[in-house]
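A.B. asks: I need the structure of the sequence given here:
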Amino acid sequence: MPTRPAAPSLFQMVALPVGSAAAPMGKWEAARMVAIGEQAGPWNEFLAQGDRIGTGSPLGAVNRWVNWRVRYVDDKRGDEWSAATATLSRGYGDCEDFALAKMALLQELGIPADDMFLVLLRDRAQGEHAVLAVRQDGRFHVLDNRTDKVLPAERIEDYTPIMSYSGAFAWTYGKPAG
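C.D. replies: Next up is the predicted model:
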């Protein structure tokens, strides 16, 4: 059994572990299991620059590359999550698809999967959204299809997390005691 990563407490909320039987894992499992490095696609040229991307943090390069190459399109038939290969090949997707594509590219560039979290949330307007949160040097950084900037999670005040996923694990969120 894999070890659960440290809880991704984000946006002034506490992450609480959810048992795999209680979490809706189907979409997550199907989308995350497709390895991007095993297929040819538009990402190959980007990944081939790994040495240049890797100087410093690849977070900004990946965030910009996906944001500029994938067009935002709402799901037509309910909420569907696509594997990174599908999103990057067709060139469009919704916010979960952007986050999953960024996660797959970062994993190919050496960021440990246990340090990356797909975070489902509500924004200030109570709209549903998703971002990728990446733990580096003890801090969370947020990759968001709404901006090319990679922001430290503590600077984001208009998001309320609902659920997050990493590997075989899921978390829900609550307000801190006090």
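A.B. asks: hey, let's count contacts and neighbours off CA atoms from now on
C.D. replies: OK.
A.B. asks: Confirm for me that residue 91 is in contact with residue 66.
C.D. replies: No - the pair residue 91 and residue 66 fails to qualify as a contact (Cα atoms under 8 Å) at a distance of 9.2 Å.
A.B. asks: any idea how far the residue nearest the centre of the chain is from residue 83?
C.D. replies: With distances taken as Cα atoms, centre = their mean, residue 132 lies nearest the centre of the chain, 2.7 Å away. According to Cα to Cα, to the nearest Å, residue 132 stands 14 Å off from residue 83.
A.B. asks: roughly how far is the longest helix seen in the chain from the heart of the chain?
C.D. replies: When the chain is parsed with DSSP state H, its longest helix is helix 95-108. Chain-centre distance of helix 95-108: 6 Å, with Cα atoms, centre = their mean, to the nearest Å.
A.B. asks: Can you list the buried residues in the following helix or strand past it?
C.D. replies: Next helix or strand after helix 95-108 toward the C-terminus (DSSP states H and E): strand 116-123. Buried positions in strand 116-123, judged by neighbour count with 16 or more other Cα atoms under 10 Å: 116-122.
A.B. asks: Here is the second sequence; please produce its structure so I can put it next to the first one:
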Amino acid sequence: MPYRQPTAAGVRALLQGLTALALCLALAWGPAPAVTFDPGALASYARQHYGAKAGRAVESWQAMLAQAAGLDEQEKLRMVNGFWNNALIGGEDISIWGQVDYWATPLQSLAKGAGDCEDYVIGKYFSLLHLGVAPEKLRFVYVRARIGSQSIAHMVLGYYPQPQAEPLVLDSLIDRIQPAHNRPDLTPVFSFNAQGVYVPGGRRSSVDGIGRWRDLLSRMRSEGFQP
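C.D. replies: This next block holds a predicted model:
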């Protein structure tokens, strides 16, 4: 899947945006968000606004969620990760949306059948919240990914069974979910969730700033998602 080598300005913008996302998670969803929706209404919205193909993609997503609902947490991770990695083709926002940085809703990503790294993470994150995984176990993780001779800006979803545990990595580049120590190609920069921003070494910083996250949540609500 294609990725661009980020400029210094682009990295700074991404860092600022991700920090803002953490704040808005806390402000807009509170400490224990849940994601609910009416399956029929959501698929109908997708067909009406994004076309028949989008409606079928949303129905497939809902079928996966229904199948995963009764499974243990590890199996939920596996099913959600596999679904989103297969549902989207990796690309860049500028080619998919005509914007340098755009955070797509899960419905929009499914309608396009494409997304960049944060779109995979957003889809997986909200899927797992819907399945009842505690939000404090999930973190958006900003990393440097080594691909050949390049080191690129990348985002993965981290699953922390305990606050200080080694995370499992849900990645759009590799289908297999692995513990972090098995991914030497990824160098963590920081991670975040509604509780704060975490940097290597265990320190946690408070979150500040406002970014695109509220707009994403607003668009999700207009599509039929309910926090």
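A.B. asks: TM-score for these two?
C.D. replies: After superposition, the two chains reach a TM-score of 0.72 (TM-score structural alignment, normalised by the length of structure 1), with 155 aligned residues with a Cα RMSD of 3.2 Å.
A.B. asks: Which stretch of structure 2 lines up against the longest helix of structure 1?
C.D. replies: On the basis of TM-score structural alignment, helix 95-108 of structure 1 is assigned to residues 117-130 in structure 2.
A.B. asks: Could you check which of residue 91 and residue 66 of structure 1 has the larger neighbour count?
C.D. replies: Per other Cα atoms under 10 Å, whichever of residue 91 of structure 1 and residue 66 has more neighbours is residue 66, with 23 against 16.
A.B. asks: What residues of the longest helix seen in structure 2 count as buried?
C.D. replies: Looking across structure 2 with DSSP H, the single longest helix is helix 8-29. Residues of helix 8-29 of structure 2 classed as buried by neighbour count (16+ other Cα under 10 Å): 14, 17-26, 29.
A.B. asks: can you list these in CSV and add distance to residue 88 of structure 2?
C.D. replies: Formatted as CSV, the buried residues of helix 8-29 of structure 2 follow (distance: Cα to Cα, whole Å):
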residue, distance to residue 88 of structure 2
14, 22
17, 23
18, 22
19, 25
20, 25
21, 22
22, 24
23, 27
24, 26
25, 24
26, 28
29, 26
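A.B. asks: Determine which two of the residues you listed are furthest apart.
C.D. replies: 14 and 29 (21.5 Å; Cα to Cα).
A.B. asks: end to end, how far does stretch 32-42 of structure 1 reach?
C.D. replies: Per Cα to Cα, stretch 32-42 of structure 1 runs 18 Å from first to last residue.
A.B. asks: all strands of structure 2, in order?
C.D. replies: Counting by DSSP state E, the segments of structure 2 that form strands are 89-90, 114-115, 138-147, 150-159, 168-170, 178-179, 186-193, 196-198, 204-205.
A.B. asks: coming back round to it: now do the longest helix of structure 2: which elements does it pack against?
C.D. replies: For helix 8-29 of structure 2, the elements it packs on are strand 186-193, strand 196-198, helix 213-223, judged by 3 or more Cα pairs under 8 Å, 6 or more residues apart in numbering; DSSP states H and E.
A.B. asks: returning to what we had before: nearest to residue 131 of structure 2, of the strands of structure 2?
C.D. replies: Among the strands of structure 2, strand 138-147 comes nearest to residue 131 of structure 2, with 12.6 Å by Cα to Cα.
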